[in-house]
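J.: After the sequence you'll find the predicted model.
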Amino acid sequence: MHRVGYLIPEGFQIMSLATQTVFELANIAAGAGVYRVENYSLHGGPVRSSLGMHIDTLPLTAAGLADTWMVAGTLTPLTPPSDEVLHQVRGFVDSARRTAGLCTGTFVLTQAGVLDNRRATTHWAYAKAMQQAHPRVVVEEDRIFIVDGPVWTSAGMTAALDMALGMLETDLGVELARSVAHKMVMHQRRSGGQSQHSELLALAPKSDRIQRALDYARRHLNRPLSVEELAQVVHLSPRQFARVFTAETGQSPARAVESLRLEAARLMIEQSRHSLDTVARETGFRDRRHMREVFMRGFGVPPQAVRRDARRVV
């Protein structure tokens, strides 16, 4: 049996506990108690979440048998926990099979010094602060989750679910992980190498008509997608469309379409075995060389590096 201990700090973010569903459903799918999940705090007893809910916990002094530790995050990650908690966390890494920081729970691992000279990620809103405060940590702020030896770290909120499914796949295989993802209505289980960034969210148009143009562009990326075509979709003149689009998104239509192509190509590279020539063709790049140029400009790495990162064994 795999024993999973959650370290729950005062003011914890309730989303951290959503990952427990992965282990709960794994037990159901496996037809056996393959995981035992327990909640801990320094002294035990009720712990209050950031929303005001309380959860009962066991004291850390009773926590010697967990082989996986999950450190929950808070909405105030820059405030370090007590020295006693940091000492316990260092012990987790030394004795447990793996230790994970959920979202901003990664800060506890950095403050304990266990991420020095390791790769790590956290919620995008706090990644730069983590890098500045802990320069010995190799912060990769644009990743869903990262595994570096026995230490796992996840990006914000729902990314922790992907990390927990990654743990399940490591423990019990890909088919059981897929079964649990299906039960959780997670239509896409993201790999650790994926980006936290969503181009459509970043563009954030203010009107439905510009959103319709973006949705149309995303569905037809294998087409040239001229300004004239997009303008016709929303019944505007090309000149008026370009003006309104730029005012609402901060980007020209051509730049936005290129960003959507880049995101779609990255997802295809991470999630499929299609050749790079096929990916380039399906996402509307002129050819593989053109796609590489855009990848270098957008990500600073070539498509081959993205594929290697996505296939890295976790």
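T.: Now that the structure is in, tell me what you want to look at.
J.: Every contact and neighbour count from this point should use C-alpha atoms.
T.: Noted.
J.: after the longest helix seen in the chain, next one along is what?
T.: Assignment by DSSP state H gives helix 253-271 as the longest helix of the chain. The first helix or strand that comes after helix 253-271 along the chain, using DSSP states H and E, is helix 276-282.
J.: Can you list the buried residues in that following helix?
T.: Residues 276, 279-282 are the ones in helix 276-282 that count as buried (16 or more other C-alpha atoms under 10 Å).
J.: Any chance you could list what contacts it?
T.: Residues from elsewhere that reach helix 276-282 (C-alpha atoms under 8 Å, 6 or more residues apart in numbering): 221-222, 265, 268-269, 286-288, 291, 303.
J.: One more pass at 7 Å, please.
T.: 222, 265, 268, 287-288, 291 (C-alpha atoms under 7 Å, 6 or more residues apart in numbering).
J.: ok, so of these, who is nearest residue 240?
T.: If you rank the contacts of helix 276-282 by distance to residue 240 using C-alpha to C-alpha, residue 222 comes first, at 24.6 Å.
J.: for the contacts of helix 276-282, which one is nearest residue 209?
T.: Nearest to residue 209 among the contacts of helix 276-282, with distances taken as C-alpha to C-alpha, is residue 222, at 21.4 Å.
J.: got the residue ranges for the helices in this structure?
T.: 20-30, 83-95, 106-111, 124-133, 159-172, 174-183, 199-203, 208-219, 227-233, 238-249, 253-271, 276-282, 288-299, 303-310.
J.: most packed of those helices?
T.: Highest mean neighbour count among the helices of the chain (mean count of other C-alpha atoms under 10 Å): helix 106-111, with a mean of 26.
J.: For that helix, what is the distance to the chain centroid?
T.: 17 Å (C-alpha atoms, centre = their mean, to the nearest Å).
J.: take the one below as the second:
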Amino acid sequence: MRNNRAMSASPHRIAVLALDGVVGLDLGTPAQVFSTARDAAGVSRYTVEVCTPGGRPVRSTAGYQVLPEHGLDLVERADTVVVPGVHENPALTDGTLDPLVYDALRGAYDRGARIMSICTGAFVLAAAGLLDGRRATTHWAYAARFRRLHPDVDLDPDVLFIDDGRVLTSAGVAAGIDLCLHVIRTDHGTEVANRAARRCVVPPWREGGQAQYIERPVPKVTDTSTATAREWARQRLHEPVSLRDMAEQSRMSVRTFTRRFRSETGLSPAQWLLQQRTDHARLLLETTDLSVDQVARRAGFGTAAALRQQLHQRLGVAPSTYRRTFRHP
């Protein structure tokens, strides 16, 4: 859990590092999303600025040039560095990186900055050696190339984003929004993240992963869905919910339901249900005075010990610590 009281003293500084061939949407995403993150008093929690190597203009994939106001010195001062996706860049074509960019990214990580990538920006982080031995993701269409160039990275192309401590990666295009909202949620809690999502007119949390968007040789069946079962389960998080119960809500066999569920959400039913219960427990800790035992029961964990184990596994903190950090008066 990266949140701490010091973050409320001054805005968190974010440097967006644009390289030649930067993807236009990826470049604009951090500024758009993080600029909407404000506390209850309307105070901005982040500042976002763009930099390039040498402060020089770089071309984008959207048919315009980026005219930055900063060089790589901005990376040296930033609390978080975001690398947007790139096309027709050596990092993407052959896995190489400008030595100055390499040194800037390694230096930022070594001094404790958080490093993020959007889409094919993961190729840049991998070329800097920041993803070796880590779980990471990128756009599903580039997964085979990524594995070929960077075999030491544990690539998972089925998810929208991966938070691996101080290094975070997202899948393609709109998944960068999901990652930015996740960071806001981690730094400042659900209420601030939800408010930012509303300002951006996007859902605060998308279920599943990019597996649901990957082109597959077998067409998807469109006349049935597991959505009814998911909504039914959401209304009963405090109760025992079995796989067979959910399958019956969709009038499917367990085997068919499980296959369809993973196709539609990118998760198994058990993984999805655990995610829903964890998110509900976080919301109750933030917005109610219920005891930890009561929160555990209402979220479907049964015992406070089970809730503590789950929060510690996902966030690295105990329920009481999470509540002190994110509880709103």
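T.: Right, received. Where do you want to start? Quantities reported herein were computed from a predicted structural model and do not represent experimental measurements.
J.: still on that earlier bit, show me what the longest helix of structure 1 is packed up against.
T.: helix 199-203, helix 276-282, helix 303-310 (3 or more C-alpha pairs under 7 Å, 6 or more residues apart in numbering; DSSP states H and E).
J.: Need those helices in CSV (columns: distance to residue 256 of structure 1).
T.: Putting those into CSV (distance: least, C-alpha to C-alpha, whole Å) gives the following:
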stretch, distance to residue 256 of structure 1
helix 199-203, 8
helix 276-282, 17
helix 303-310, 19
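J.: Between those, which one is closest to residue 173 of structure 1.
T.: Checking these against residue 173 of structure 1 by C-alpha to C-alpha gives helix 303-310 as the closest, at 17.4 Å.
J.: quick check: angle from the closest one to helix 253-271?
T.: 50 degrees (axes from the mean of the first three to the mean of the last three C-alpha atoms, to 10 degrees).
J.: between the helices and strands packed on helix 253-271 of structure 1, which gets nearest to residue 5 of structure 1?
T.: Among those, the nearest to residue 5 of structure 1 by C-alpha to C-alpha is helix 303-310 (27.8 Å).
J.: What's the separation between residue 93 of structure 1 and residue 141 of structure 1?
T.: 22 Å (C-alpha to C-alpha, to the nearest Å).
J.: For the aligned partner of residue 23 of structure 2 in structure 1, which non-adjacent residue is spatially closest?
T.: Mapped onto structure 1 by TM-score structural alignment, residue 23 of structure 2 lines up with residue 13. In space, and not counting its chain neighbours, residue 13 of structure 1 is closest to residue 74: 5.0 Å by C-alpha to C-alpha, 6 or more residues apart in numbering.
J.: Which residue in structure 2 aligns with that neighbour?
T.: In structure 2, the residue equivalent to residue 74 of structure 1 is residue 86, according to TM-score structural alignment.
J.: Do I have it right that that match meets residue 25?
T.: No. Under the criterion of C-alpha atoms under 7 Å, residue 86 of structure 2 is not in contact with residue 25, lying 10.7 Å apart.
J.: So between the two, which is more surrounded?
T.: The neighbour comparison of residue 86 of structure 2 against residue 25 (other C-alpha atoms under 10 Å) goes to residue 86, with 27 against 17.
J.: From residue 24 of structure 2, how far out is the more buried one?
T.: 9 Å.
J.: list residues touching both of the two?
T.: Residues touching both residue 86 of structure 2 and residue 24 by C-alpha under 7 Å, 6+ apart: none at all.
J.: any idea how far the most centrally placed residue in structure 2 lies from residue 139 of structure 2?
T.: Per C-alpha atoms, centre = their mean, the C-alpha nearest to the average position across structure 2 is that of residue 179, at 2.8 Å. From residue 179 of structure 2 over to residue 139 of structure 2 the distance is 13 Å, taken as C-alpha to C-alpha.
J.: what's the counterpart of residue 47 of structure 2 in structure 1?
T.: So, by TM-score structural alignment, residue 47 of structure 2 is matched to residue 36.
J.: these two touch, right, its match and residue 3?
T.: Yes. Between residue 36 of structure 1 and residue 3 there is a contact under C-alpha under 7 Å: 4.8 Å.
J.: ok, back up a step: the match of residue 74 of structure 1: what's it in contact with?
T.: 21-23, 120-121.
J.: and of these, the nearest to residue 143 of structure 2?
T.: Looking across these and measuring by C-alpha to C-alpha, the closest to residue 143 of structure 2 is residue 120, at 9.7 Å.
J.: Give me the angle between the helix or strand where residue 312 of structure 2 lies and helix 175-188.
T.: Residue 312 of structure 2 is part of helix 304-315, with elements assigned from DSSP H and E. Angle, helix 304-315 of structure 2 to helix 175-188, by the same axes, to 10 degrees: 130 degrees.
J.: list the contacts for residue 14 of structure 1?
T.: residue 49 are the contacts of residue 14 of structure 1 under C-alpha under 7 Å, 6+ apart.
J.: Run a quick neighbour tally on residue 123 of structure 1.
T.: Residue 123 of structure 1 is flanked by 25 other residues according to other C-alpha under 10 Å.
J.: Which position in structure 2 pairs with it?
T.: Checking TM-score structural alignment: residue 123 of structure 1 goes with residue 139.
J.: Need the nearest residue in space to that match, chain neighbours excluded.
T.: Residue 139 of structure 2's closest residue in space is residue 172 (C-alpha to C-alpha, 6+ apart), at 4.2 Å.
J.: so what corresponds to that neighbour in structure 1?
T.: Matched by TM-score structural alignment, residue 172 of structure 2 corresponds to residue 156 in structure 1.
J.: isn't its match right next to residue 126, touching?
T.: No. In this structure residue 156 of structure 1 lies outside contact range of residue 126 using C-alpha under 7 Å: 9.4 Å.
J.: Which residues are in contact with each of those two?
T.: Here residue 156 of structure 1 and residue 126 share no contacting residue, scored by C-alpha under 7 Å, 6+ apart.
J.: what's near enough to touch the residue mapped onto residue 221 of structure 2 from structure 1?
T.: Mapped onto structure 1 by TM-score structural alignment, residue 221 of structure 2 lines up with residue 256. For residue 256 of structure 1, no residue meets the contact criterion (C-alpha under 7 Å, 6+ apart).
J.: ok so, going back, tell me which residues touch the match of residue 23 of structure 2, please.
T.: Residue 13 of structure 1 makes contact with 49-50, 73-75 under the criterion C-alpha under 7 Å, 6+ apart.
J.: list the contacts for residue 72 of structure 2?
T.: Residue 72 of structure 2 neighbours (C-alpha under 7 Å, 6+ apart): 51-54, 104.
J.: Which ones among those lie within strands?
T.: Mapping those onto strands (DSSP state E) picks out residue 51.
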